[in-house]
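Asker: okay, here's the prediction I keep looking at, along with the sequence it came from:
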Amino acid sequence: MSRSLLVTGAAGFIGANFVHYWRRQYPQDTIVALDALTYAGNRANLASLEGSEGFHFLHADIRDYAAVLAALGRHAVDTLVHFAAESHVDRSISGPAAFIETNVVGTQVLLEAARTHWLGGDSPRPHRFHHVSTDEVYGSLAADAPGFHEEQKYEPNSPYSASKAASDHLVRAWHHTYGLQVSTSNCSNNYGPYHFPEKLVPLCLTNILRGLPLPVYGDGSNIRDWLYVEDHCRGIEKVLLQGVVGETYNIGGNNEWNNLSIVELLCERLDRRFAGDAGLRERFPDSPCARGESARDLIRFVEDRAGHDWRYAIDAAKIAADLGFQPVETFETGIEKTLDWYLANEAWWRPLLAN
């Protein structure tokens, strides 16, 4: 049986990876890729799908009720996967209003359009509204605390995480109040192809290649659980196909690393690649690796940001036990795939950089 999916934020990092993954797994399904194409939305992320049968790109804002409702009806959408979000914590600190508008108001508009489309007629239509959230809604963990679980108290500490917490609560409310068939997943830090280069992993990769400083907040001891983006897509697939309506599932990578160790690993891997590849030394002459020096020389410790949560970790026991999900990639294998992609796709990331 074929499905019709509306994917919001489809030209962003995780959304684009999900669209490509779903297209490979279910080529018979219709995909409507909706994106407002703000700074982190890049239509080039979906270029290989443009013009293919069953794929439709819609340049629209999730706050545009009429556009969303029309798309749901035009393509007989039965599954909505909601990735669209402002997601960079630093930007939320300097400009929180945009996060409230997109993450809170935008989610409410989507829920209302979905309710009208699926529940507004004489007989409800089979459907699923899947909301993609973050582990940051749970706050910060102590060094010896167990990972975040689905019943965890919400304690968001940044405007970004507070806006995502609000959207989680809206999704829950539309299920319990109106009967909308929803599910939610809260994921740990993602990395992989198409990652906009303001985030830690792609920022460090591209800065090493250009010989620019590698900024590390504080002493670099902040810990995150890292999830390869395609593993995240597999987790969402499990929730959509096997998950219980109304339930929340935490999707983690079982990979806790502190920020400094990640930066040092990236340095070590690129040092090694440059040492064995004259072509890389020719392509990226500004990198210290091209001169036989270590990328570690680029590390710079900078003032910690406001409200910087110290540790996030996911307890993914529920999705493992109930849906049989386990990540395929370790951080080491996922980083190698990420390096391969960025080195092969300089034409993608170079135009996104300010210098």
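Answerer: Nice, thanks for sending it over. Numbers count the residues shown, from 1 in each chain.
Asker: when you work out contacts or count neighbours from here on, use the C-alpha atoms and nothing else.
Answerer: Fine.
Asker: now the nearest residue to S158 once chain neighbours are set aside: which helix or strand?
Answerer: The shortest distance from S158 to any non-neighbouring residue, by Cα to Cα, 6 or more residues apart in numbering, is to G307 (6.4 Å). Counting by DSSP states H and E, there is no helix or strand that carries G307.
Asker: so G307 sits against N157, correct?
Answerer: Yes - if you go by Cα atoms under 8 Å, G307 and N157 touch, sitting 6.3 Å apart.
Asker: higher neighbour count, the two?
Answerer: Set G307 next to N157 and count neighbours by other Cα atoms under 10 Å: N157 wins out with 17 against 14.
Asker: ok, the more buried one - contacts?
Answerer: 137, 139, 307, 309 (Cα atoms under 8 Å, 6 or more residues apart in numbering).
Asker: I'd say the first one and P159 touch.
Answerer: No - distance between V137 and P159: 10.3 Å, which falls outside the contact criterion (Cα under 8 Å).
Asker: and here is the other one:
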Amino acid sequence: MKTVLITGGAGFIGSTFTRHMFNKYPDYRIVVVDALTYAGSVENLPIPIWQQENDRFSFWYGNVINGELMDTLVSKADMVVHFAAESHVTRSIYDNSQFFQTDVLGTQIVANAVCKYRDQIERFVHISTSEVYGTALSDSMGEEHQLNPMSPYAAAKCGADRLVYSYWATYGIPSVIVRPFNNFGPRQHLEKVIPRFITSVLLKEKLRVHGDGQSARDFIFAEDNCEAIDAILHAPAEKVVGEVFNVGSGEHRSILSIAKDITEMMCRNNDCLIHVGDRPGQVMRHTANIDKLKRVIGFTPKTDWHAGLEKTIDWYMNNEEWWRKQMWMREIPIIAVSGKRELH
């Protein structure tokens, strides 16, 4: 029975991956460690927390900066997938210290444990982010695109990304770096743009769109992203270890077009759009070049934009009890360059 350790496995993407692995591999033992910060919840786990002590699944309430805990958990694992991170651009502007603590130092502690037990660890997958690239310098962004992080969050993830690479280069750990582009789907925190827009319609509020709404992102349905991570986790080592892989759809969508798609699907009323000032550290466009993922892994996303959006809207419409508890964190106050206080 292989053991897969998943850090941050109670967060949005981490829990999507946890449920994917739990359901797909009945002969695997899944171990999740999560600090249960505001973005993580035991409700996201594949089985109720009071049933977690069994042969197939266990949950540890803990932080990746706890070296002793991580050393213990990694020592019992065959594979490690590292999601744990603070992950919101706007929140990193408001309060950046925790981002460097968790994203950089936490990654160092996990990587140190993997290094210590590298003879038994088959694969260490580090989940980075497309935000490390900054604004695109080309129509699509391949893995060789220069790294130019434009927010404290992106800078912290960039530090972690390069730290993992250095541990592969220096110590030979079996690491792979994955740079997902924007994920969406059920159970995403209300601070993120798509669930914020969906719940705004449900609450009969106006949608807040930054600036002119033309900043654009590559969005991939979270389940597809997790399928790609699974494929990388199980690929032959000679194909993936020491490599970086983008995971995205290969298409970009402006924030304004996303707002329009959601309102057309939910209320057919574009009068609910509203514009506010641009967010500091704003990246204008991200489009993934996923040629390497297709070539090496043979993976392409299965869920198109509208199908994924329909599934996401249905989930939020039917799970108000889950998202109501996050209402107070939908907006973050920041001081703009002009000195004006704005909610983002």
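Answerer: Nice, thanks for sending it over. Because the structure is predicted, anything quoted here is derived from the model rather than measured.
Asker: what's the TM-score for these two chains?
Answerer: Their TM-score after superposition, calculated using TM-score structural alignment, normalised by the length of the second structure, is reported as 0.91; 323 aligned residues with a Cα RMSD of 1.4 Å.
Asker: rewinding a little: who wins for most neighbours among the contacts of N157 of the first structure?
Answerer: Comparing these on neighbour count, V137 comes out first with 24 neighbours (neighbours: other Cα under 10 Å).
Asker: and it, what pairs with it in the second structure?
Answerer: Aligned by TM-score structural alignment, V137 of the first structure pairs with V132 of the second structure.
Asker: before we move on, the earlier item: widest-spaced pair of the contacts of N157 of the first structure?
Answerer: Maximum pairwise distance among those (Cα to Cα): 13.2 Å, between V137 and G307.
Asker: in terms of helices and strands, where is A98 of the first structure?
Answerer: Assigned by DSSP H and E, A98 of the first structure belongs to helix 96-99.
Asker: got it, and W226 of the first structure?
Answerer: Per DSSP H and E: strand 223-228 holds W226 of the first structure.
Asker: over to L339 of the first structure?
Answerer: Per DSSP H and E: helix 331-344 holds L339 of the first structure.
Asker: that helix corresponds to what range in the second structure?
Answerer: The aligned range for helix 331-344 of the first structure in the second structure is 305-318, by TM-score structural alignment.
Asker: what about the lengthiest helix in the second structure, how far off from the first structure?
Answerer: Counting by DSSP state H, the longest helix found in the second structure is helix 152-171. Helix 152-171 of the second structure, aligned to the first structure and superposed, deviates on average by 0.7 Å (mean Cα distance after the TM-score superposition for the first structure).
Asker: so where is that helix in the first structure?
Answerer: The alignment of helix 152-171 of the second structure onto the first structure (TM-score structural alignment) covers residues 159-178.
Asker: which of the contacts of N157 of the first structure lies closest to D168 of the first structure?
Answerer: Nearest to D168 of the first structure out of the contacts of N157 of the first structure is V137 (Cα to Cα; 8.9 Å).
Asker: and the closest one, how far from S158 of the first structure?
Answerer: As defined by Cα to Cα, to the nearest Å, V137 of the first structure lies at a distance of 9 Å from S158 of the first structure.
Asker: then V7 of the first structure?
Answerer: Taking Cα to Cα, one finds V7 of the first structure at 26 Å from S158 of the first structure.
Asker: of these two, which one has the most company?
Answerer: Applying other Cα under 10 Å to V7 of the first structure and S158 shows that V7 carries more neighbours, namely 25 against 21.
Asker: measure that one to P124 of the first structure for me?
Answerer: Taken as Cα to Cα, the span from V7 of the first structure to P124 of the first structure is 21 Å.
Asker: same question, V68 of the first structure
Answerer: V68 of the first structure is 18 Å from P124 of the first structure, by Cα to Cα.
Asker: next one: D219 of the first structure
Answerer: From D219 of the first structure to P124 of the first structure the distance is 54 Å (Cα to Cα).
Asker: next, the buried residues of stretch 29-49 of the first structure.
Answerer: Neighbour-count burial for stretch 29-49 of the first structure flags 29-37, 40-43, 45-46, 49 (criterion: 16 or more other Cα atoms under 10 Å).
Asker: now what about that stretch, what contacts it?
Answerer: Residues contacting stretch 29-49 of the first structure (Cα under 8 Å, 6+ apart): 2-13, 16, 19-20, 23, 54-62, 71, 75, 84, 194, 196, 348.
Asker: selecting buried members of the residues you listed in PyMOL, what would you type?
Answerer: Provided next is the PyMOL selection string for whichever of those are buried by 16+ other Cα under 10 Å:
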select buried, resi 4+5+6+7+8+9+10+11+12+13+16+19+20+23+54+55+56+57+58+60+61+62+71+75+84+194+196
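Asker: now the helix or strand following the helix holding A98 of the first structure and helix 159-178, what's the angle there?
Answerer: Using DSSP H and E, the helix or strand that directly follows helix 96-99 of the first structure along the chain is helix 106-119. Helix 106-119 of the first structure and helix 159-178 are oriented at 20 degrees to each other (axes from the mean of the first three to the mean of the last three Cα atoms, to 10 degrees).
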